[in-house]
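Visitor: all I have is the shape, not the residue letters:
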């Protein structure tokens, strides 16, 4: 997991994998960024104030990828104070907002490469689940829905598969018992 810190938090030797101070940027990126997963990483903002949170995110992603972020797309109802443009390295980053997008995702259009999609961990998420989501989103996420990264399913007892999918028939009914009951 690649973790970035805000320019306001000086890195220290032996720093934790994910910063825990209020001013630290909580961001994880898949080091490969192969675009095969559902998301390319995760971001855990401190607030829902897009005007305050987005400049730090954009600056960190610019530095990490050594390319300029050109545009940000986000879910309208998940944020407060959404600006139309954000000053950034060498110009302005345009911000688009949508109601048809996944509320847990933010898309960053990057100069010279494919856009990256980040899972947005709600600011009020408890530390343990948020840290687990930061870690999981930076790994292989192919075939995993964003909401499943945030809220992993508890497997059915005795049923194979993380989400109990092996216990469902093809046409929507639950298989009675995979193992016959003892008589």
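Guide: Perfect, thanks for sending it. This one's a predicted model, so the numbers in the text were calculated from it and none came from an experiment.
Visitor: drop to CA atoms for contacts and neighbour counts, all remaining ones
Guide: Noted.
Visitor: quick one: residues contacting the nearest residue to residue 130 once chain neighbours are set aside.
Guide: Spatial nearest neighbour of residue 130, chain neighbours left out: residue 121 (6.6 Å); criterion: C-alpha to C-alpha, 6 or more residues apart in numbering. Shown in contact with residue 121 (C-alpha atoms under 8 Å, 6 or more residues apart in numbering): 42-45, 104, 130, 133, 150.
Visitor: TSV for those residues, including secondary structure, distance to residue 69 and neighbour count?
Guide: TSV is the format used below for these (DSSP: H, G, I helix; E, B strand; the rest coil; distance: C-alpha to C-alpha, whole Å; neighbours: other C-alpha atoms under 10 Å):
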residue	secondary structure	distance to residue 69	neighbour count
42	strand	16	30
43	strand	15	25
44	coil	18	22
45	coil	18	23
104	coil	19	18
130	helix	25	23
133	helix	24	27
150	helix	25	22
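Visitor: taking those residues together, which two end up most distant?
Guide: Among these, the pair separated by the greatest distance (C-alpha to C-alpha) is 45 and 150, at 14.2 Å.
Visitor: from residue 37, how far off is the residue most central in space within the chain?
Guide: For the chain, the residue lying nearest the average C-alpha position, counting by C-alpha atoms, centre = their mean, turns out to be residue 119 (1.8 Å). To residue 37, residue 119 is 11 Å away according to C-alpha to C-alpha, to the nearest Å.
Visitor: show me what the longest helix anywhere in the chain is packed against.
Guide: The longest helix of the chain (DSSP state H) is helix 50-65. Judged by 3 or more C-alpha pairs under 8 Å, 6 or more residues apart in numbering; DSSP states H and E, helix 50-65 is in contact with strand 69-75, strand 85-88.
Visitor: pasting the second one now:
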């Protein structure tokens, strides 16, 4: 088990105004693939939306450096669970009240313009595209393609196609969410 104190640095995260529509509830652009450090910072930033997170699910094969299956953040135990059958480039955060948040993960080495565009697109309430489609449309790399998508990520049955809105200039900066706000 790894004990990590949550840092209060700016977290590159954008969320949809309310949970619900589409494959993802927003996007996160970590600075590295070190799960102990990056997950700790992320949890502080999503606390207002999900509450205290008790579990983080991530796709195996996405390159996360996970030393242990448990993480202690600010005195709270968080379980880390890797799955082969989970959509690439996503994280599922599950809170103590069973509130969940599905995030698109933009790879740490992604160019700023592509990462900013992916963050904005994933956080747009009109976006119904999968994380992989968002990254492909915005020029960002994705960790891997998986043949085992999670059933939660199926296309809508309404007959409509997946929608990736045009959000204008991908070079305009995306506002960051600071922990506790």
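Guide: That came through, no problem. The structure displayed is predicted, hence computed values, not measured ones.
Visitor: now the TM-score, please.
Guide: After superposition, the two chains reach a TM-score of 0.67 (TM-score structural alignment, normalised by the length of structure 2), with 136 aligned residues with a C-alpha RMSD of 2.5 Å.
Visitor: ok so, going back, in structure 2, what residue corresponds to the residue nearest to the centre of structure 1?
Guide: Alignment note (TM-score structural alignment): residue 119 of structure 1 maps to residue 104 of structure 2.
Visitor: sorry, back to before: adding distance to residue 90 of structure 1, write the contacts of residue 121 of structure 1 out as CSV.
Guide: Below are those laid out as CSV (distance: C-alpha to C-alpha, whole Å):
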residue, distance to residue 90 of structure 1
42, 25
43, 24
44, 26
45, 24
104, 29
130, 33
133, 32
150, 34
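Visitor: stretch 31-47 of structure 2: which residues count as buried?
Guide: The neighbour-count criterion (16 or more other C-alpha atoms under 10 Å) identifies 33, 35-46 as the buried residues of stretch 31-47 of structure 2.
Visitor: run the chain-centre distance for that stretch.
Guide: With C-alpha atoms, centre = their mean, to the nearest Å as the basis, stretch 31-47 of structure 2 stands 10 Å off its chain's centre.
Visitor: spit out the contact partners of the residue mapped onto residue 81 of structure 1 from structure 2.
Guide: Counting by TM-score structural alignment, residue 81 of structure 1 lines up with residue 66 in structure 2. Contact analysis of residue 66 of structure 2 by C-alpha under 8 Å, 6+ apart lists 34-36.
Visitor: which of those residues still touch in structure 1?
Guide: Contacts conserved in structure 1 for the contacts of residue 66 of structure 2, using both residues aligned by TM-score structural alignment, their matches' C-alpha atoms under 8 Å: 34-36.
Visitor: got those residues as TSV, with distance to residue 79 of structure 2 columns?
Guide: Shown next, in TSV, are these (distance: C-alpha to C-alpha, whole Å):
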residue	distance to residue 79 of structure 2
34	15
35	12
36	11
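Visitor: now the helices for structure 2?
Guide: 35-50, 112-123, 131-137.
Visitor: figure out which of these is closest to residue 75 of structure 2.
Guide: Per C-alpha to C-alpha, nearest to residue 75 of structure 2 of the helices of structure 2: helix 35-50, 11.3 Å.
Visitor: what is the neighbour count of residue 77 of structure 1?
Guide: Neighbour count for residue 77 of structure 1, taken as other C-alpha atoms under 10 Å: 12.
Visitor: identify the residues contacting it.
Guide: 99, 103.
Visitor: what's the distance between it and residue 145 of structure 1?
Guide: Distance from residue 77 of structure 1 to residue 145 of structure 1, by C-alpha to C-alpha: 20 Å.
Visitor: buried ones in stretch 88-102 of structure 2?
Guide: For stretch 88-102 of structure 2, by 16+ other C-alpha under 10 Å, it's 88-95, 100-102.
Visitor: and for stretch 57-70 of structure 2?
Guide: 57-59, 62, 64, 66, 70.
Visitor: let's have these in JSON lines, adding distance to residue 17 of structure 2.
Guide: Shown next, in JSON lines, are those (distance: C-alpha to C-alpha, whole Å):
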{"residue": "57", "distance to residue 17 of structure 2": "22"}
{"residue": "58", "distance to residue 17 of structure 2": "23"}
{"residue": "59", "distance to residue 17 of structure 2": "25"}
{"residue": "62", "distance to residue 17 of structure 2": "27"}
{"residue": "64", "distance to residue 17 of structure 2": "28"}
{"residue": "66", "distance to residue 17 of structure 2": "30"}
{"residue": "70", "distance to residue 17 of structure 2": "30"}
